[in-house]
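Peer 1: okay, here's the prediction I keep looking at, along with the sequence it came from:
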Amino acid sequence: MELMGDHPFGRAGRATKVAGMAGGQALGWLRRRAGAVAVVLALAGVTACGTEDAVSSSDGVLAGITDAVHQVAFSPDGRMLATASSDKTARLWDTTSHEQIGQPFNHASTVESVAFSPDGSVLATAGYEGVVLWDTAGRQQIGQPIARHADGAYRVAFSPDGRVLATSGRDNTVRLWDVSSRRQTGEPLAARGGIAFSPDGRTLATLSAHDQSALLWDVAGHRQTGQALTAGQIGGSAITGLAFSRDGRMLAMTTTEGVLLWDTATQQQIGRPLTGHTDTVEAVAFSPDGRTMATTSADLTARLWDVAGRREIGQIRIGCHSKVGSAVAFSPDGRTVAASCDTTVRLWNVAGKAVTPSPQAGLSPEAPRVAILAGHTGRTVAVAFSPDGRLLATVGADNTARLWDTAGHQQIGQPITGDFSRVAFSPDSRVLAIAGGVGVVLWDVAGHRQIDRPSPQRASSVAFSPDGRALVIAADDNTVRWWDVAGRRQDGQLPYPITYVQSMAFSPDGRTLVTVGLDGFVQLWDTATRKLTGALGSGSTSVAFSPDGRTLATGGGVSGAQLWDAASQKQIGQTSTAHTGTVSSVAFSPDGHLLATVNGDKTARLWDTTSHEQIGQPIIGDFNAVAFSPDSRVLATVGADNTARLWDLTDRH
């Protein structure tokens, strides 16, 4: 056949408030506090860069693409970036000025893929009409398209020596072409989708044409080598992308659930899947030194991973609004990452500094760092700091509760097993109450053993009184009971049934208990007489007292979180309704300055409790709950990525 034709943060971390607040508002905040808070996403353990290094919206975004971007590729010298788009064009961009170079390379339909030859003189583009080769200097098409795939070409890649061109088509074949003779070599491979050459050019990785697995092929022999690499380790999820590490020893496989790493010599999976994205992971790239991996996802974020440590070290919201298209690439010098989704392509400087895209992408020039506690194998649903700040407790849908050292970010002991959904520490930090389908268990934190079981009946919520003498249990029989912790006996209950208590909290003085039932009604109870003393509207799912006991925050409605005067029981404010979705969780910082909310739009947000204005950009993630550390310097989030994340909110002094 012929071608047709011619790193973990420390407590000394610093954060600044995100740009974008009105001048007077920002000044007022700075006057009230020595530093300001920015809840945004940045690299863990990496020194944040100064404002002068930040990539602005004008020099960090490639403008002019009018439809979804499917792939990006840097030229070998790093001076150009190529993009493939549904707007029927491939474009070249100057990576310094971020301006388009010349006119687009036009196709008759969507351009799915782009690839530079190793010397950068040729750009290959793939689309419905096949694969087209372009002279990058003269900006002319070289010969006619390669038209050997039925229904067009999907991906294209040059071998590292430039002698072989690999193409994949929608006809479930991968074909290899001799670049100099422009002839197909060998028979088509029964493969599809993403393709990647190993660094030595001897091996080609493809997706199987028959099932959800990746295949390795001997390029010279046109034959499969070894076994199929499946994504069955994470629920048989679909494979979406492939990339070799720069030394060829690892193959990264992106899936609908996470990222798998494989040893290419043994063809064995390396460790556990890397999880963190909350939607399909669509693209992956290794840095030139092989130490870092970048991924993009349909959750509209890009993330960086420490390959050796097998942990996420940063993330950013790309700034698009659609899940269509997702691509990522490292520049040859490893200093820049290009990532895309929808019509947006962003360039970030990642050379030993914090990732610095424009504020529109969700980052300030100097951002708090995040530590990630990974161990749960199911969604994390509840979180609590010990009052002394040394421990964090988490509960997961994997039927475990876990304790973590907040200084070292390591799990303490073995998981506590059981069908749990709520967790609370005693005021002296010695006892952990865990509630759920198994009832309520009291756990000796130091001895790591169960010491009591106040209720064998399913419980939806638990709370210790501020003096630690009582534990209040919301049971499945619609009762709210008091448990005498020292006497190990029941000590009364509320006089009226409450159907499924979703949330409850004691006032700081212990005189009032507030409950939120399944009906959404917020009720206040005198803890001495156990009598109902008031109610605050309806439609709520969560509640929290401010540290001084004067204010209640409730969440649940689509109109933001509501703030109430606890004495008069009148609403005194609410957070902005700019975000969408129900507020499912609320928490006050112990210093009283901040309110954190978990929102149905897959964000967590911080609010100034005086002005009721949002502080900074939202934290992006499908979260279930939030909690502040006792010193108010750290925010913990838990959610769909099976982890707990600790966000550094330390003020600048």
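Peer 2: Perfect, I can see it now. As the structure is a prediction and not an experimental result, all values here were calculated from the model.

Peer 1: hey, let's count contacts and neighbours off CA atoms from now on
Peer 2: Will do.

Peer 1: residues near Val472, how many?
Peer 2: Val472: 24 surrounding residues under other CA atoms under 10 Å.

Peer 1: now do Ser168
Peer 2: Close neighbours of Ser168, defined as other CA under 10 Å, add up to 30.

Peer 1: in which helix or strand would I find it?
Peer 2: In the assignment (DSSP states H and E), Ser168 maps to strand 164-169.

Peer 1: same check on Ala26?
Peer 2: Per DSSP H and E: helix 23-32 holds Ala26.

Peer 1: can you tell me what sits against the helix or strand just after that helix?
Peer 2: Of the helices and strands lying after helix 23-32 in sequence (DSSP H and E), the nearest is strand 69-74. Residues outside strand 69-74 that contact it (CA atoms under 8 Å, 6 or more residues apart in numbering): 80-86, 111-116, 324-332, 338-345.

Peer 1: picking that back up, buried sites along the helix holding Ala26?
Peer 2: 26, 29 (16 or more other CA atoms under 10 Å).

Peer 1: use this one as the comparison:
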Amino acid sequence: MNFRFHNLLGAPYRGGNAVVTADGVLLSPVGNRVSATDLLKSQSQTLSFEASANISRIAVTPDGSFLLAVDSNSRALFVNLSRHVVLHRIKFKRPVTALRFSPDGEHIAVGLGKLIQIWRSPGFRKEFFPFELERTYSDFVGTVTTLEWSPDSKYLLAGSKDLTVRLFYLKERRTNKPYLFLGHRDNIVGAFFSTDKISGTVVRVYTISRDGGLFTWKLVENYDFDGHKEPDSDPPSPGTPEQKTSERDQAAESMDIDDNKRKRKKKGGDDGAEKPKILLHRARWELVKKDYFMQGSAKVAACDYHRDLDMVVVGHSNGAFGLYQMPDFVCIHLLSISREKITTAVFNKLGNWLTFGCAKLGQLLVWEWRSESYILKQQGHYFDVNCIAYSPDSQMIATGADDNKVKVWTVSSGFCFITFAEHSNAVTALHFMANNHTLISASLDGTVRAWDLFRYRNFRTFTTPSPRQFVSLSSDPSGEVICAGTLDSFEVYFFVAGFCSAVTLEQLDAKIFFDIFLQIFVWYMKTGRLLDVLGGHEGPVHGLMFSPTSASLASSSWDKTVRIWDVFNGKGTVETFPHTHDVLTVVYRPDGKQLACSTLDGQIHFWDPFEGVLMHTIDGRRDIAGGRLMTDRRSAANSTSGKYFTTICYSADGSYIFAGGNSKYICLYDVADKVLLRRFQLTRNLSLDGVLDFLNSKKMTDAGPLDLIDDDDSDVEEGVDQQTRRSLGQDLPGAVLNRGRPVVRTKCLRIAPTGRSWAAATTEGVLLYSVDDSFVFDPTDLDVDVTPEAVDEALKRDESQRALLLSLRLNEDSLIKKCIFSVKPADIPSVSSSMPFKYLQRIVEAFAGLLESCPHLEFLLLWCQELCKAHGNAIQQNSRSLLPALRSLQKSISMLHQDLTDTCSSNEYLLRYLCSTSTTPK
């Protein structure tokens, strides 16, 4: 039960700025977490730490060692990226609008509204208070929007909404005002230093405004600089720390000025002398050029500059982006990736890859501009994920959502490799066929579709004579029959509208009404022909599942019953299990000898499907309770709303059951003992509703909770809230709007056939949990003579069989693998036949792990073959306990088979080409 958070699927990007580290890792905020995508290895991973709210800004040190992530509540986390460990935390007093590390990694520039704070950057050293505020700049009239350091970390460019860009010198405190770059007519989006490629000194400054203006400022070197300084308008008090710091800064600047004078005098007599250092904020800058991107009414939403290539990339609010060569402003590429606003655009270190993000679509792209090809192209679901399904080999996972799309993801890499968009309404159920290459989906549009994962096409569509809305789906173990349960019918509204004038609803027989419209439809997979219609339920059929070992079909409905159907013999309902409350879902145990269903009163009932007897019941109302909504008038402990499980699933061996619903918890129960083993908290994101157990009464007003009232009339960044507001037509300046917040909940739970991971479709996305790879000491038959030294001694005496048994009793993975390779190939049959059955599961798990990483393929396959020969009967009799390990082994073998198939095909084509191009020498 050592499950740990592993990854987050379905939402690669939700807003904020993206960052590419020096080693090619793309970091992007996803809710209150950070997703790390290795662009070189094509792998994605979500970092395990959580912020207190949605992350709005991130920054990485130049060497890629540390990450600073700031959420919408201005709480910052300082993270060690290599270990994924939070080192320090800090709370800023104002919302953070810009964030940037200095090139030397010693300072952090933070834009806090109309202020800029310079903090000393923490490191690996242990400190009581690692963050130290060095200085604050408060010259702005508008909110700070962008920050940029000079290459030597001495100067800082800051743009704001007051239409100005300011140049600060860090060695000064209050001796001089910053240099102002004026002339823009809209908010500043970006400001960048441009350096000379030979000397590396700053020669130009580029400033970009939201209206599409790009101004080029050139440093004028033939100026008269005598080092005159204006006195302080408000000198600090004598003896104070401010005076000491100011005197130290003045002394440092005086040294720079004296050094400049000496070099200028020396320059007249020595032609090879270096030019004097120029204080950029005291120099004269000339506006030499004004360029405009000319995208009509579209605004510049994001931009970045690569200093070595002297290139600028801009992303517009209409989904177009442009790449320009500076300083001549030559357009290299001008393309469109969507119709929505590009919220982030960034170069990688080499400048050959461009990263774009669109928060509204959940889209994240990495584009190589030289070859004009995509390195990464991911787009998540931008509405709630309703259903998920694991493939039989646990290598893929499919998701269906309210955006009418079906996506298939690779579990190991975390990438979506195909998206099906043929459905015209929300996808409600998914099911993988046993052949591992066919996916079935049901939707509210009244169709059930079959997808071919080889050719990536919809090869079969199952329909009904009259429109229906499907909410549940299942297929028999052979894959020949498809069944789908209905929620409602499109005809029901016309039925009521046509007869409401003649009869009242009280006179209408509800049973006849639902017998007509709420049914289970059965199709033949190969032809798509409708075989049968199973009627009998008087409510929506939300649960549907075939028995894994027989042809029995179990269905659950809101009519408070669970029914068992004999589909193939056409006998209709075989057994009916009545309940006192609505039945929400039903599942079979993997061996088919038990049936579990959850009801509206928060209980899980376990039935014997053969005898029709209620075995026992688990009351989970107190276990799932937790999390109070902003609109609740009762505490989380006393509230009765949502205290039930909407989705349940058995573990791979059937010993445990997972249950989730409208709560922040997922509960894990032991079926035999009927006890709660563990509760998994989905998220600690305070941007979601239902996370806190206790609300702050100070935030309650006469108009409702303060967090649900939006009276901000400024132009904030587009996201989920703005998308909802525009769809309602209420995005008016100054309007007071109860915008609401997403409520944390679990819609679907599925466990992998291997039993080593499980997935949950939640408000945050699809959360993946897997067994932790770290070593856990769990010995079997431990004795004083069973030690690692005894294993080594047996290996020295060439007693490989005894050494293997001792390592299995110790249950230490490294020793088990070491002893497996010590067995000679000729001795494998004898060792396999003498292996006790109680150690069979552990050694099969070891082989499954070795096949994924070890090159000795023939040796390991020989082991697997001999074990199956020696223990074939025992494996059949104890299939339930061995099923997770055997499926893990099948997954590893199928992955190897696919890799070898691809390699052999490539070699075959290569040999054919070489044979066809070879010529006989004359």
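Peer 2: That came in fine, so what should we check first? Keep in mind it's a predicted model, so treat the numbers as computed, not measured.

Peer 1: where does the TM-score land?
Peer 2: Superposed pair, TM-score by TM-score structural alignment, normalised by the length of structure 1: 0.53. Supporting alignment: 469 aligned residues with a CA RMSD of 5.8 Å.

Peer 1: what's downstream of the strand holding Ser168 of structure 1, the next helix or strand?
Peer 2: Using DSSP H and E, the helix or strand that follows strand 164-169 of structure 1 towards the C-terminus is strand 174-178.

Peer 1: tell me the buried residues in the very next helix or strand once past that next one?
Peer 2: Going down the chain from strand 174-178 of structure 1, the next helix or strand is strand 183-189, by DSSP H and E. Under the neighbour-count criterion of 16+ other CA under 10 Å, strand 183-189 of structure 1 has 183-185, 188-189 buried.

Peer 1: which strands or helices does strand 183-189 of structure 1 pack on?
Peer 2: Where contact means 3 or more CA pairs under 8 Å, 6 or more residues apart in numbering; DSSP states H and E, strand 183-189 of structure 1 is packed against strand 174-178.

Peer 1: so Ala122 of structure 2 is in contact with Pro130, correct?
Peer 2: Quick fix: residue 122 of structure 2 is Pro, not Ala. Yes - in terms of CA atoms under 8 Å, Pro122 of structure 2 counts as a neighbour of Pro130; the distance is 5.4 Å.

Peer 1: so where is the helix holding Ala26 of structure 1 in structure 2?
Peer 2: Under TM-score structural alignment, helix 23-32 of structure 1 has no counterpart anywhere in structure 2.

Peer 1: just how off-centre is that helix within its chain?
Peer 2: Here helix 23-32 of structure 1 shows a centroid-to-chain-centroid distance of 30 Å under the convention CA atoms, centre = their mean, to the nearest Å.

Peer 1: can you check stretch 480-490 of structure 1 too?
Peer 2: Centre-to-centre, stretch 480-490 of structure 1 and its host chain are 40 Å apart (CA atoms, centre = their mean).

Peer 1: how about stretch 441-451 of structure 2?
Peer 2: 26 Å.

Peer 1: what does that stretch rub up against?
Peer 2: Residues from elsewhere that reach stretch 441-451 of structure 2 (CA under 8 Å, 6+ apart): 406, 423-431, 438-440, 457-464, 467-473, 484.

Peer 1: got the end-to-end distance for that stretch?
Peer 2: For stretch 441-451 of structure 2, the first-to-last residue distance is 8 Å (CA to CA, to the nearest Å).
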